[in-house]
Each structure stands twice: as structure tokens, then as C-alpha cells.
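Engineer: How does the following fold in three dimensions:
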Amino acid sequence: MKNYIYGKNAVENTIKNFIDEIKQVFILKGHAFDPEIFSIIKQKNLEWHSLERQEFNSLIKDGVNHQGLIAQVKDFNYLELKDFYNNSKLKQKVLILDKIQDPQNFGSIIRTASLFGVDGIIIQETNQVQVTPAVMKASAGTIYNVPIIKVSNLKSAISSLKDRGFWIYSSYLNEESKSIGEIDFDNKSVIIIGNEGNGIGSKIIEMSDFTFKIETNNVIDSLNVSVATGIILFELSKK
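Structural biologist: This is a model prediction of the structure:
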């Protein structure tokens, strides 16, 4: 099965920063490449095609906002946890996602994690949206900026991180949780973000060293998960 990313930001950012991940580029007739992007395409001898609308639209499902640009990319390369540890880069900030379902949320979280220097994102193999074209578009081409580690069991991954000196902080909305402003994040911190509807599983909460919440005026029940993640990572970056 061929993998496509689409949308101006996602495709152009990938061409600029991760061109080796791209197999070929398609542009809708009547559209033009940004001059800088076209210069890179020519310099790197990247295969590209200008397609009529019917052929262009046949590459991806109906209704997506492709903005006249599609790129075929290689299969996404998830890391294994052991390979993440073996990478020479110092690991200090890790994000764990517990069953995020929405591609837009996942992509937005990846983008935010990239902006705030997260060293790795850990997801589970099941009951979690994977890296899809919709996720790639929502990440605005930052999907390759942050290692994404796929594991069979989040609890085992958390235990492994604890063994390596990480402290575990879960975003959990209840009366016992501290306000995020009161949390003194450790240099080696794991932040856990829960599912859009059900939050973090109870077994994972039990493994956490701290639970925290974002104080709001309670006009609505809770923040969108990607918005909440942005606030959390901003607070973490300040500490």
C-alpha cells in the first residue's frame, strides 16, 4: 500500500527537512511550487508529476484538504524502546499517549512536542491512532522531528523508564491532583496524556509518581487533549 502525505505545510516541510523520506511529489495542474521548494526538488532530482484533477484526486480519499500538493513517502519508521534508549542523544522529556483516537489530536500533539523539544513520544500498538496521512498533515510536516516509539504494553514501558531514573507525571482531572503550577518537574520527566473521552487508565494512574491538572474556570468539562498537551509542555519547558 502506498503512503501519501498531503497539504502545503506538510509536504513542503518534509521536502525542506526530510527529503529522503519522499519517493515522489504530485502537484495539481494549475498550482505552482514555491520557488524555494522547486529549487530543492531540482537540486535533489526528486521525481515529480503534474496531474489533472481526476487523476490527482484518485490518489487519496475524497474530502481531504490537499491544497494541490501530495507526496508519496516511505513507510513510517517507528522506533523500538531499546533503540530509543541506545540513541546517543540525552533523554530528558518523554511523552506517553494512552489511547489517543483522533488523528487531528495526534498530529497536533506531535507538532507541539516538536516545538517544545520532547525527546520521544510513546504510543501503544493497539487502541491508538497510528501515523496516518491525516496525522502527518495535522503535524504540519513535523512527524519526523520527534521519535515515535511503539510498544505492546504501556505499563511495561513505564516500568522501564522508572528503572532509568524517570519520574512519571499523569494529567488527571480529580480533586487529589495538584495544580500544574505546583508541580516541580524533574529533569527526567515522563508526561502521560489520556484518551479524549476516558482519560488515563486506572492501572497507569497507580504507577504514576504525581498526578496534576490544569486549573480552569470550569465553564466546560475539560480542555481538548491537544490544547491541554500544549499547556503542559509549555509549563514543563519553564521548569
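Engineer: From here on, just use CA atoms for contacts and neighbour counts.
Structural biologist: Will do.
Engineer: Just the helices from the protein, written as ranges.
Structural biologist: 8-17, 35-43, 53-57, 81-86, 103-115, 133-138, 154-163, 202-207, 225-238 (DSSP state H).
Engineer: so can I have CSV of those helices showing mean neighbour count and distance to residue 218?
Structural biologist: Output for those, formatted as CSV (neighbours: other Cα atoms under 10 Å; distance: least, Cα to Cα, whole Å):
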stretch, mean neighbour count, distance to residue 218
helix 8-17, 20, 35
helix 35-43, 13, 45
helix 53-57, 14, 44
helix 81-86, 13, 38
helix 103-115, 23, 22
helix 133-138, 24, 28
helix 154-163, 16, 30
helix 202-207, 13, 23
helix 225-238, 17, 14
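Engineer: before we go on, could you also do this sequence so I can check it against the first one:
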Amino acid sequence: MSGNRMTRRPRGKKGPAGGSGGMGRRRLEGKGPTPKAEDRVYHPAHKRKLQAEAERRRAEEARHRTALRAALQLDRGHELIVGRNPVVEAVRSGIPLTRVFMSGALAGDERLGEVVRTATALGAPLVEVSRAELDRMTDGAVHQGVAIDVPPHEYAGLDDLVERAGAGPRAGRAGLIVALDSVTDPHNLGAVLRSASAFGADGVVVPERRSAGVTAAVWKVSAGAAARVPVARVPNLVNALVALKKAGYFAVGLDAGGQARIDGLGFADAPLVLVTGSEGKGLARLTRQTCDVIASIPIDADLESLNAAVATGIALYQIDRLRAAAEPRAAGQAPAVEPRVAADDRS
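Structural biologist: Just a heads-up that it's a prediction; the model follows:
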């Protein structure tokens, strides 16, 4: 029926349909291959990857620490001298050194340049370490980022100290030796070495037992004097005093109850061995009996005693002062006091 005939809408013109104008073109491009699961930050495999990398780093650091500890291991009997001034003084004094440990931050320090040059000349390795490693190596001592590894101290013989008498800058003066009886504090020994160097002593005698030896602590306190003043370590101090007395030395013991004053010795210009005891017990009985004279240092009555190192320093100063003021002893003139040689059974 003509009334029911369907009519079609006329078609539009041919041509491109309306669109975005190419603005959505990137959405149609591919995004490349799919990332691995371990590279997707939200995936559990990524967490496992991070954990594995952290474990590898820890293992590498552990291997490095193990290798470093092996490199830092000290040989038996070796000591560490730490601190800039003690290290520089020790190197200048000619102490043998095996290695130099230094923090990287000190590479440009002018004061340590001499240490580096000396180590290079001696063929001693220069090991760069962290301050934390030096803390562990020195048990928390104040190292200032530098330390040197030195072999055990070479002690002199008693005869070596006698042969040094009258040599060096104080040539012409009688021999002067310091003997320490049961002084166990290394700081006291270091301070005594410093005083001995200052007042021209030929050396220091210490017993092998119940006495401090020359260690890194002694080196540091002595400020290099440990290299300038020889130390003799003897099996028996009384026997050593007897030997020195046979060689012409007078043994002067320091004690608060001494019958003589150290500033009034009439034979200060004769060869002397100054004997100092420990601060608590003082001179041992046999040591006291072996001494020719027991001298005291006049102090205030309220003070019972002086530190061993302080007393030795004062006594050395007084002896040096008396010697400087005394006229040269005439040839063949006998001293005011004859040395008493102890009996052979005092051992």
C-alpha cells in the first residue's frame, strides 16, 4: 500500500566519518613485551628479588670484613702505636714499622706525609681503613685516624747502658741510670722515659716480672722518648743493681722516709743509679737493702707520697741541677760515700 511504504533516509556524502582527530592514536599502539614478574613492583617476585640482592650485598660485605680482618691481624708480640703526634714522633725516632693504617680522610694531612714517605722507603704497606675498624683494632683508644704496626720492642743489655755513660750531648758527665722496682703502670714508665730523656739519663732498667714493659701505651705517653732512651729488662733487679755497683755506680733509692734529701746529695756528680719503687709498696726489702743511700723528696706533711713517675722526674731534675752546679771532681778524689756491694745470696 502506498500509504504504508517505507522510505529511507538519504545517505550523507561520502568521506571520512567524524573522529578524535588522531588524539587517541597512542592508545592503539602496543606497550611492548610484558615485564618480568620480578620487575613489577607490585608483584611478590619483586620483593623476593630485593631480598636476594640484599643478601648478596651482606655476603659481599662479610667477605670484605673477613679479608680486612685478616689484613689487620697483628702478628704475635706486635703493638699498635696510635695518634698523630705519637706516630710522627715514633717514625722520626727511627722505630721499625711493619704497616701503616690510615683513614682515607687523612690522605692530605701534611704532618702524616713524613710517615707515608718513611713507610714507602721501608717497603711497609699503607692500609686504608675506616675509623670504625681502627676503633675495633685499638679497643676504642683515641687513634685520630692513624696507627702504625711495630714489632716487639728490642730491649738493651745492662752493659749497653753503662757504655752510653758520658756520650751524646752530655758528654763528660758521669753515668746516670734509672731503675724501677715493681712499677706496673705503663703510663708511669712512659713518663719516666720522658723525664730520663729530658735530664740526660743513659737508660732505664726494669725487671722482667711484676713490671711494665715497653708497649704502645708507653710509646704514646713517652712522646717518642722510648726510642731515645734504651730500656734494659733484667731477670732480677737486685742482681742488676749489684752489677752496676761493681761497675762504680752508687745506688740511690727514693723513699719518703729516707735519711738524706735528694737535693743535698754530696756525690751527685758520681755515677748514679736512681731506684724508684711502686707508689703503693715503695721499694722492696732487698732492693732497699742494696741501695747505698735512701733519699727523700721534701714534700708537704699532708701528702703521704708522690706518684712514682713524678718522684722520679723531680729526683732527676735535682740530680741534673746538682751536677750542673758542682765543680769537676779532681782526678783520684774518692766520693763521700763508698758503694755497698750486696751479698751474693740476695737474689
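Engineer: Kindly reformat the helices of structure 1 as CSV containing distance to residue 123 of structure 1.
Structural biologist: Output for these, formatted as CSV (distance: least, Cα to Cα, whole Å):
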stretch, distance to residue 123 of structure 1
helix 8-17, 22
helix 35-43, 32
helix 53-57, 31
helix 81-86, 11
helix 103-115, 10
helix 133-138, 14
helix 154-163, 7
helix 202-207, 13
helix 225-238, 15
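Engineer: do you know which of the ones you listed lies nearest residue 144 of structure 1?
Structural biologist: Closest to residue 144 of structure 1 of those is helix 8-17 (Cα to Cα; 8.2 Å).
Engineer: Onto which residues of structure 2 does the closest one map?
Structural biologist: Using TM-score structural alignment, helix 8-17 of structure 1 corresponds to residues 84-93 of structure 2.
Engineer: ok, residues contacting the matching stretch?
Structural biologist: Stretch 84-93 of structure 2 is contacted from outside by 81, 97, 111-112, 114-115, 118, 143-148, 219-220, 223-224, 227-228, using Cα atoms under 8 Å, 6 or more residues apart in numbering.
Engineer: what's the spacing between that stretch and its chain's center?
Structural biologist: Centroid displacement of stretch 84-93 of structure 2 relative to its chain, using Cα atoms, centre = their mean, to the nearest Å, is 10 Å.
Engineer: thinking again about what came up before, who wins for proximity to residue 183 of structure 1 among the helices of structure 1?
Structural biologist: Once those are compared by Cα to Cα, helix 225-238 is nearest, at 9.1 Å.
Engineer: so where is the closest one in structure 2?
Structural biologist: The alignment places helix 225-238 of structure 1 over residues 308-321 of structure 2 (TM-score structural alignment).
Engineer: Please apply the same query to stretch 97-106 of structure 1.
Structural biologist: Under TM-score structural alignment, the match for stretch 97-106 of structure 1 is residues 180-189.
Engineer: Okay, the residue minimising distance to the centre of structure 1 and residue 62 of structure 1: tell me how far apart.
Structural biologist: Structure 1 has residue 110 as the residue nearest its centroid, 2.3 Å off, counting by Cα atoms, centre = their mean. From residue 110 of structure 1 over to residue 62 of structure 1 the distance is 25 Å, taken as Cα to Cα, to the nearest Å.
Engineer: what does residue 94 of structure 1 give?
Structural biologist: 36 Å.
Engineer: Those two: which is more packed in?
Structural biologist: Between residue 94 of structure 1 and residue 62, residue 94 has the larger neighbour count (other Cα atoms under 10 Å), namely 20 against 9.
Engineer: Verify the stated contact: that one with residue 119.
Structural biologist: Yes. The pair residue 94 of structure 1 / residue 119 is scored as a contact, 5.7 Å apart, by Cα atoms under 8 Å.
Engineer: which residue lines up with residue 211 of structure 2 in structure 1?
Structural biologist: Checking TM-score structural alignment: residue 211 of structure 2 goes with residue 128.
Engineer: Which residue comes closest to its match once chain neighbours are left out?
Structural biologist: Closest residue to residue 128 of structure 1 apart from its sequence neighbours, by Cα to Cα, 6 or more residues apart in numbering: residue 99 at 4.4 Å.
Engineer: Residue 116 of structure 2 -> structure 1?
Structural biologist: Using TM-score structural alignment, the equivalent of residue 116 of structure 2 in structure 1 is residue 41.
Engineer: what does residue 271 of structure 2 give?
Structural biologist: By TM-score structural alignment, residue 271 of structure 2 lines up with residue 188.
Engineer: and its match, how many neighbours does it have?
Structural biologist: 17.
Engineer: do the same with the one 4 residues further on
Structural biologist: Here the count is done by other Cα under 10 Å, and residue 192 of structure 1 has 25 residues near it.
Engineer: how close does the equivalent of residue 231 of structure 2 over in structure 1 get to residue 68 of structure 1?
Structural biologist: Residue 231 of structure 2 maps onto residue 148 of structure 1 when the alignment is built from TM-score structural alignment. Distance from residue 148 of structure 1 to residue 68 of structure 1, counting by Cα to Cα: 28 Å.
Engineer: quick one: which of the two has more around it?
Structural biologist: Between residue 148 of structure 1 and residue 68, residue 148 has the larger neighbour count (other Cα under 10 Å), namely 24 against 21.
Engineer: For the residue lying closest to that one once chain neighbours are set aside, which residues are in contact?
Structural biologist: Leaving aside its chain neighbours, residue 148 of structure 1 sits nearest to residue 121 (4.8 Å; criterion: Cα to Cα, 6+ apart). Each residue near residue 121 of structure 1 by Cα under 8 Å, 6+ apart is listed here: 94-97, 110, 146-149.
Engineer: Let's see that with 7 Å instead.
Structural biologist: 94-96, 147-149 (Cα atoms under 7 Å, 6 or more residues apart in numbering).
Engineer: just residue 97 of structure 2 next, same as before
Structural biologist: Residue 97 of structure 2 touches 124, 148-151, counting by Cα under 7 Å, 6+ apart.
Engineer: Can you tell me how far the residue nearest to residue 257 of structure 2 when sequence neighbours are not counted is from residue 306 of structure 2?
Structural biologist: Setting aside the residues directly before and after it, residue 257 of structure 2 is nearest to residue 296 in space (Cα to Cα, 6+ apart), at 6.3 Å. Residue 296 of structure 2 sits 11 Å away from residue 306 of structure 2, going by Cα to Cα.
Engineer: Looking at these two now, which is surrounded by more residues?
Structural biologist: residue 296 (21 against 16).
Engineer: so how far is residue 263 of structure 2 from that one?
Structural biologist: From residue 296 of structure 2 to residue 263 of structure 2 the distance is 9 Å (Cα to Cα).
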